[in-house]
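*Asks:* below are the sequence and a predicted model; questions follow.
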Amino acid sequence: MELAVLKHTGEDTGRKVSLSAEIFGIEPNDHAIYLDVKQFLANQRQGTHKSKERNEIAGSTKKIKKQKGTGGARAGSLKSPLFRGGGRVFGPKPRDYSFKLNKKLKVVARKSALTYKAQESSLSVIEDFAFDAPKTKSYINLLNGLSLTDKKTLFVLPEVNKNIYLSSRNLKNAKVVTVDDLNTYDVLNADTLLLSEGSVSKLETLLLKK
């Protein structure tokens, strides 16, 4: 698969880059994608939720009424879950939601996500460039040149570029990551995936290594 390499202004450079069929042309594995996205979202959860059970409620332990003769059910404490302000039965407790997945499965999931982007023609390759200083307006001009102002974009760089990252940070629908931080969720969550020219070879090295 070949894609034209674009300038960051949106113009065609006249060059093309070849994308590996082993990454952008595989048979997508939807279940691998599901597991990888599930893990990513689970790992984002803090798990700090907590409710009080009856033994943690502050209050008197005095019996609130006599055992018999009231015509109602017996009750021994205001901390009972049956009363307003009482403890909660089987309430949430702090827990760790994260779980592990095999590395090979995660690789398959990323390849599948990239394949879907290639099939949907939601993938563009941008020549390597750099901003002189971090300016949000510079990144907006980049999106304007590519006609992606109203699209949710994910820009993948071969390595950390502080000026490009800081320029995009204030934009709601723009995200910049390095190849090493690329994950299945971000790929699928973006309307358009932008790959810098240098990230293509690094992506192939990362996902095709034995």
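*Replies:* Arrived safely. All values derive from a computational prediction rather than experimental measurement.
*Asks:* use CA for all of it now, contacts and neighbours both
*Replies:* Fine.
*Asks:* residues in contact with the strand ranked longest in the chain?
*Replies:* For the chain, the strand that runs over the most residues, judged by DSSP state E, is strand 12-18. Outside of strand 12-18, the residues within contact range by CA atoms under 8 Å, 6 or more residues apart in numbering are M1, E2, L3, A4, V5, L6, K7, V125, E197.
*Asks:* what's the ChimeraX syntax to select whichever of the residues you listed are buried?
*Replies:* What follows is the ChimeraX syntax for the buried subset of those, where burial is set by 16 or more other CA atoms under 10 Å:
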select :4,5,6,7,125,197
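*Asks:* and the two most separated of the contacts of strand 12-18?
*Replies:* Farthest pair in the contacts of strand 12-18 (CA to CA) is M1 and K7. Separation: 19.4 Å.
*Asks:* putting a second one here so we can go through both:
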Amino acid sequence: MKVAVLDIKGKDTGRKAELSDSVFAIEPNNHAVYLDVKQYLAHQRQGTHKAKERGEIAGSTRKIKKQKGTGTARAGSIKSPIFRGGGRIFGPRPKDYTQKLNKNVKRLARKSALTIKSKENAIVVLEDFSFDAPKTKDFIEVLKSLGLENKKSLFVLGDSNNSVYLSSRNLERSEVVTNSELSTYKILNANNIVLLEGSLEGIEATLNK
């Protein structure tokens, strides 16, 4: 599949980029996509939630009133969960939310996501570019030229480029990643994917292993 290569002004350079059918034109596997997105979201959780139980509360352990004759329920410790300031019953404990997923399934999920975007005509191939210095307004001009100013966009670079990354960092709707950082969630979360020419070879090499 051939796609026109645009420059940062949004104009056709006259060149064509070849998008591999084995990556951008497969039969999407929705279950693989679901598993990969679920794993990504699970890995965003820190799992550091914790509440103190009665054995961890600082307080006296003496019996607070006599066992019988008070007319109320018996009580043995001020740290009991039924008292204000006592421990919590079945409170949250630290937990590891990481999930294991086969590498082949992850590759299939990313190829499926790229195919979905390709069918939606939401993939743009852009010639490699850089800025002399990080400036958000320069990146905004690129977005305007491509008609992506008010859309969620994901720019995929071949190699890390600090000036481009820093120029986009303050923009809520735009994200810049390298081809090695590309994930199924990020692909599907964006309205448009902008692939720089230098990223194509790396994406296809990674996903066709």
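*Replies:* Arrived safely, thanks for sending. Nothing here was measured: the structure is a model prediction, and the numbers come from that model.
*Asks:* tell me which of the contacts of strand 12-18 of structure 1 is nearest to D132 of structure 1?
*Replies:* K7 (16.3 Å).
*Asks:* can you give me the strands for structure 2?
*Replies:* Secondary structure of structure 2 by DSSP E: the strands cover 2-6, 12-18, 123-126, 153-157, 174-178, 192-196.
*Asks:* show me what the first one is packed up against.
*Replies:* Put plainly, it is strand 2-6 of structure 2. Strand 2-6 of structure 2 sits against strand 12-18, strand 123-126, with contacts defined as 3 or more CA pairs under 8 Å, 6 or more residues apart in numbering; DSSP states H and E.
*Asks:* please identify the deepest-packed of those strands.
*Replies:* Comparing the helices and strands packed on strand 2-6 of structure 2 by mean neighbour count (mean count of other CA atoms under 10 Å), strand 123-126 ranks first with a mean of 23.
*Asks:* can you name every helix or strand that that one contacts?
*Replies:* strand 2-6, strand 192-196.
*Asks:* quick check: longest helix of structure 2.
*Replies:* Across structure 2, the longest stretch assigned as helix under DSSP state H is helix 103-119.
*Asks:* could you find the closest non-adjacent residue to K135 of structure 2?
*Replies:* S167 (4.8 Å; CA to CA, 6 or more residues apart in numbering).
*Asks:* quick check: the one you found vs A73 of structure 2, distance?
*Replies:* Note on S167 of structure 2: its distance to A73 of structure 2, by CA to CA, to the nearest Å, is 66 Å.
*Asks:* ok, the two, which is more surrounded?
*Replies:* Legend: neighbour count by other CA atoms under 10 Å for S167 of structure 2 and A73, higher for S167 (19 against 8).
*Asks:* got the contact list for that one?
*Replies:* By CA under 8 Å, 6+ apart, the neighbours of S167 of structure 2 are P134, K135, T136, K137, D138, F139.
*Asks:* just the buried members of those residues?
*Replies:* Among the contacts of S167 of structure 2, those buried by neighbour count (16+ other CA under 10 Å) are P134, K135, T136, F139.
*Asks:* what sits against the first one?
*Replies:* Same thing as P134 of structure 2. For P134 of structure 2, the contact set (CA under 8 Å, 6+ apart) comprises N162, S163, V164, Y165, L166, S167.
*Asks:* again, but for the third one
*Replies:* Taking CA under 8 Å, 6+ apart as the criterion, T136 of structure 2 is in contact with L166, S167, S168, R169, N170, L171.
*Asks:* which among those residues gets closest to R84 of structure 2?
*Replies:* Distance ranking of these against R84 of structure 2, using CA to CA, places N170 first at 44.9 Å.
*Asks:* so what's the closest one closest to, chain neighbours aside?
*Replies:* Closest residue in space to N170 of structure 2, ignoring its immediate chain neighbours: T136 at 7.2 Å, by CA to CA, 6+ apart.
*Asks:* any idea how many residues pack against the closest residue to N150 of structure 2 other than its chain neighbours?
*Replies:* The shortest distance from N150 of structure 2 to any non-neighbouring residue, by CA to CA, 6+ apart, is to R173 (7.5 Å). The number of residues packed near R173 of structure 2 is 16, by other CA under 10 Å.
*Asks:* how close does R173 of structure 2 sit to N192 of structure 2?
*Replies:* Distance from R173 of structure 2 to N192 of structure 2, by CA to CA: 11 Å.
*Asks:* show me whatever sits in contact with both of the two.
*Replies:* Joint contacts of R173 of structure 2 and N192 (CA under 8 Å, 6+ apart) are K151, K152, S153.
*Asks:* dump those to CSV, plus distance to I57 of structure 2.
*Replies:* Listed next are the shared contacts of R173 and N192 of structure 2 as CSV, based on distance: CA to CA, whole Å:
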residue, distance to I57 of structure 2
K151, 50
K152, 47
S153, 49
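*Asks:* tell me the one among these nearest to A113 of structure 2.
*Replies:* Among those, and counting by CA to CA, the member closest to A113 of structure 2 is S153, at 14.6 Å.
*Asks:* list the contacts for that closest one?
*Replies:* Residues in contact with S153 of structure 2 (CA under 8 Å, 6+ apart) are R173, S174, E175, A190, N191, N192, I193, V194.
*Asks:* show me where structure 2 has helices.
*Replies:* Under the criterion DSSP H, structure 2 contains helices at 21-24, 30-43, 103-119, 136-146, 162-168, 184-189, 197-207.
*Asks:* and K52 of structure 2, which of these is closest to it?
*Replies:* When those are compared by CA to CA, helix 30-43 sits nearest K52 of structure 2, at 24.3 Å.
*Asks:* average distance between the closest one and structure 1?
*Replies:* Its match in structure 1 and helix 30-43 of structure 2 itself, once the structures are fitted together, sit a mean 1.4 Å apart by mean CA distance after the TM-score superposition for structure 1.
*Asks:* since that was my last question, I'll sign off now.
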